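>>> here are the coordinates; sequence isn't available:
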């Protein structure tokens, strides 16, 4: 276990979820160094005692646990392997943890290159959205060496309530693909149910009260359907990022020779929403597919 006195956490990516995650480490008494492309988005962290780094390189040089929570695989590639990247500048014996939902192949590449430099790498994507991040109730799926996982697990427990070691490098990302595949078709069902209730002349809030605790219950039904009804389409998770995840899952499934018709349908529907200007809305904006 890493002690608070000897641990400096570098956090790269303080967006919708990352800011809350970094805040939990501050509240737990850890030293935190933050980097974000838009510095102002991390102001709340600085007010609570976090330090600022102007590049991923500076984060790597000053930290011994480096966590990344960025947007797309290309962003992960840049912060790890770019000129100012983590791998080139991280200290031997440090831990690098990518919590972005990214490509399993890229997770393996980070692991392999890091290992040659004496750096421990874990891929640890999360599920739970903005609510899970704020309330430290994330589900965390981890790939990499089990010994590294055991060292870092107490830090994961600060962020979530369900941390599961899934296996070798890339296993965390593959598990997150399972998560996204399950959500993709489920979101279609949630939206169709709400629109059906409205067209049938029912009170959709009362319908939710009945079906959310029965066999149809799901996280999306309980947490995102009320946002739909309130007209709240602010992102707990961006549509553009969900499309990115579905693209990764489709590519990985194709490589395994697997057909994913539910995932393909959801991807097509979200693509149409993004093309209509909804890419920066939350995933619950799929409701608008039937309303526009």
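Now that the structure is in, tell me what you want to look at. All values derive from a computational prediction rather than experimental measurement. Numbering: from 1, shown residues only.
>>> C-alpha from now on. contacts and neighbour counts both.
Noted.
>>> Which positions in the lengthiest helix in the chain come out as buried?
The residue-count maximum for a helix in the chain (DSSP state H) belongs to helix 171-199. By neighbour count with 16 or more other C-alpha atoms under 10 Å, helix 171-199 contains the buried residues 171-177, 180-181, 183-188, 190-195, 197.
>>> Stretch 115-134 too?
Using 16+ other C-alpha under 10 Å as the test for burial, stretch 115-134 gives 119-134.
>>> hmm, which two among the residues you listed are most spread apart?
119 and 131 (31.8 Å; C-alpha to C-alpha).
>>> just to revisit the earlier point, of the buried residues of stretch 115-134, which belong to helices?
Short answer: those in helices (DSSP H) are 129, 130, 131, 132, 133, 134.
>>> quick one: the first one from residue 112, how far?
To tie it back to what came earlier, the one meant is residue 129. 29 Å (C-alpha to C-alpha, to the nearest Å).
>>> for the helix or strand hosting residue 32, packing partners?
Element membership of residue 32, judged by DSSP states H and E, is strand 31-35. Secondary-structure packing of strand 31-35 (3 or more C-alpha pairs under 8 Å, 6 or more residues apart in numbering; DSSP states H and E): strand 8-12, helix 18-27, strand 51-52, helix 56-62.
>>> ok, and what's touching it?
Contact partners of strand 31-35, identified using C-alpha atoms under 8 Å, 6 or more residues apart in numbering, comprise 4, 7-14, 22, 25-26, 42, 49-56, 59, 62-63.
>>> try it against this one:
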């Protein structure tokens, strides 16, 4: 019997990562009810056996668990509490799981409001990008009660290969903020190192090969470094999203009285990349800013 046979799951937000995640749940045996701002992707999923809902309210009214995979905090707030939002159709005892990257303080407030309405709430942001979503190998960082995590674990196990219950509500988003700081700064480090090699007249492809097996080795050098040296910047994780995530991390740090100077500089670099019209490219396109190529046409840039 499939792992999720007999379960009914709502899924709202069918972008680069949400679409394959919803499909994994469906293939694991769940009845999956989907809703998205763009109807085209909904129609494509319905053709594969998933069910459509017209509004977040309808999703909530038809399911016991609702997963959100949305681009930013305002989108989560609108989907939950706006006209025809999830809260308007929430079943008693239903579980809402936010798997996007949402501001920590807002997450705690959203959870409080959902609990007051008779539901439960988890923040379960992910790392692994589009590839991780497609291969169901996401790393999932969870905040919320023990009981809610136990309830969610079977479906989260379908979506990822590593799940960590970090702490109470909001703790998952704190972990994701830390993740995005490390990702953004490491992309910047790889971009600068490979740009240095290029400017010095040494093949960055070979420099990357030399570094992959050494102390500078990382998943980012492996994957994003390859994007940089091959000039392939079709988005897996967009530069605009990385900028948003760095901004959220800095807002959290400010609220805690903590200075993150390298993170602030990295956010500024992404802001410059976006201002040059390249925010829709993969976040590894920071390499184009460092090398001076940003804002100019380039074959293979993935525009």
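Nice, thanks for sending it over. Everything numeric in this text was worked out from a predicted model, so none of it was measured.
>>> where does the TM-score land?
Comparison of the two superposed chains (TM-score structural alignment, normalised by the length of structure 1) gives a TM-score of 0.96, and 291 aligned residues with a C-alpha RMSD of 1.5 Å.
>>> re the thing from before, now the helix or strand just after the longest helix of structure 1: which residue numbers in structure 2?
Downstream of helix 171-199 of structure 1, the next assigned helix or strand under DSSP H and E is helix 204-211. Aligning helix 204-211 of structure 1 against structure 2 (TM-score structural alignment) gives residues 204-211.
>>> how big's the offset between the matching stretch and structure 1?
Stretch 204-211 of structure 2, aligned to structure 1 and superposed, deviates on average by 2.0 Å (mean C-alpha distance after the TM-score superposition for structure 1).
>>> mind listing what's buried in that stretch?
Applying 16+ other C-alpha under 10 Å to stretch 204-211 of structure 2 flags 204, 205, 208 as buried.
>>> Stretch 93-106 of structure 1 too?
In stretch 93-106 of structure 1, the ones that count as buried by 16+ other C-alpha under 10 Å are 94, 95, 96, 97, 98, 99, 100, 101, 102, 103, 104, 106.
>>> Most widely separated two among the residues you listed?
94 and 103 (22.4 Å).
>>> out of the ones in helices among the buried residues of stretch 115-134 of structure 1, which one sits closest to residue 242 of structure 1?
Of those, the one sitting nearest to residue 242 of structure 1 (C-alpha to C-alpha) turns out to be residue 129, at 11.3 Å.
>>> okay but that closest one is in contact with residue 236, surely?
Yes. Contact status for residue 129 of structure 1 versus residue 236: in contact at 5.4 Å, counting by C-alpha atoms under 8 Å.
>>> Need the overlap of contacts for the two.
Joint contacts of residue 129 of structure 1 and residue 236 (C-alpha under 8 Å, 6+ apart) are residue 17.
>>> Between the two ends of stretch 217-233 of structure 1, what distance do you get?
21 Å.
>>> show me the contacts for residue 57 of structure 1.
So residue 57 of structure 1 contacts 84, 85, 86, 88, 89, 90 (C-alpha under 8 Å, 6+ apart).
>>> Let me have those residues in JSON lines, adding neighbour count as columns.
What follows is the contacts of residue 57 of structure 1, written out as JSON lines (neighbours: other C-alpha atoms under 10 Å):
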{"residue": "84", "neighbour count": "17"}
{"residue": "85", "neighbour count": "20"}
{"residue": "86", "neighbour count": "25"}
{"residue": "88", "neighbour count": "17"}
{"residue": "89", "neighbour count": "18"}
{"residue": "90", "neighbour count": "27"}
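>>> Give me the mean distance between the top strand by length along structure 2 and structure 1.
Counting residues, the longest strand found in structure 2 (DSSP state E) is strand 160-167. Following superposition, strand 160-167 of structure 2 is found to deviate from structure 1 by 0.7 Å on average (mean C-alpha distance after the TM-score superposition for structure 1).
>>> which parts of that strand are buried?
160, 163, 165, 166, 167.
>>> hey, where'd the helices end up in the stretch 201-303 of structure 2?
With DSSP state H, counting those that start in this stretch, the ranges of helices along the stretch 201-303 of structure 2 come out as 204-212, 219-230, 239-255, 261-273, 286-291.
>>> quick one: the second one to structure 1 mean distance?
What it means is helix 219-230 of structure 2. Mean for helix 219-230 of structure 2 is 1.4 Å (mean C-alpha distance after the TM-score superposition for structure 1).
>>> Next, the buried residues of stretch 212-229 of structure 2.
For stretch 212-229 of structure 2, a neighbour-count test (16+ other C-alpha under 10 Å) marks 212, 218, 220, 221, 222, 224, 225, 226, 227, 228, 229 as buried.
>>> just how off-centre is stretch 28-42 of structure 2 within its chain?
Distance, stretch centre to chain centre, for stretch 28-42 of structure 2: 18 Å (C-alpha atoms, centre = their mean, to the nearest Å).
>>> So for that stretch, first residue to last residue, what's the gap.
Span of stretch 28-42 of structure 2 from end to end, C-alpha to C-alpha: 19 Å.
>>> so that stretch aligns onto which residues of structure 1?
Using TM-score structural alignment, stretch 28-42 of structure 2 pairs with 28-42 in structure 1.
>>> What residues sit buried inside that stretch?
Neighbour count says stretch 28-42 of structure 1 has 30, 31, 32, 33, 34, 35, 36, 41, 42 buried, by 16+ other C-alpha under 10 Å.
>>> farthest pair in these?
30 and 41 (20.1 Å).
>>> And the residue lying farthest from the centre of structure 1, how close does it get to residue 222 of structure 1?
Distance to the chain centre peaks in structure 1 at residue 201, reaching 36.9 Å (criterion: C-alpha atoms, centre = their mean). From residue 201 of structure 1 across to residue 222 of structure 1, the span is 21 Å (C-alpha to C-alpha).
>>> Same check on residue 142 of structure 1?
For residue 142 of structure 1, the distance to residue 222 of structure 1 equals 26 Å [C-alpha to C-alpha].
>>> One more: residue 278 of structure 1?
22 Å.
>>> go on, residue 230 of structure 1?
Counting by C-alpha to C-alpha - residue 230 of structure 1 and residue 222 of structure 1 are separated by 13 Å.
>>> cool, and residue 100 of structure 1?
24 Å.
>>> Kindly report the same for residue 141 of structure 1.
22 Å.
>>> hang on, the earlier thing: what's the mean distance for whatever helix or strand comes next after the strand holding residue 32 of structure 1 versus structure 2?
Next in sequence after strand 31-35 of structure 1, counting helices and strands by DSSP H and E, comes helix 43-47. With mean C-alpha distance after the TM-score superposition for structure 1, helix 43-47 of structure 1 departs from structure 2 by a mean of 2.6 Å once superposed.
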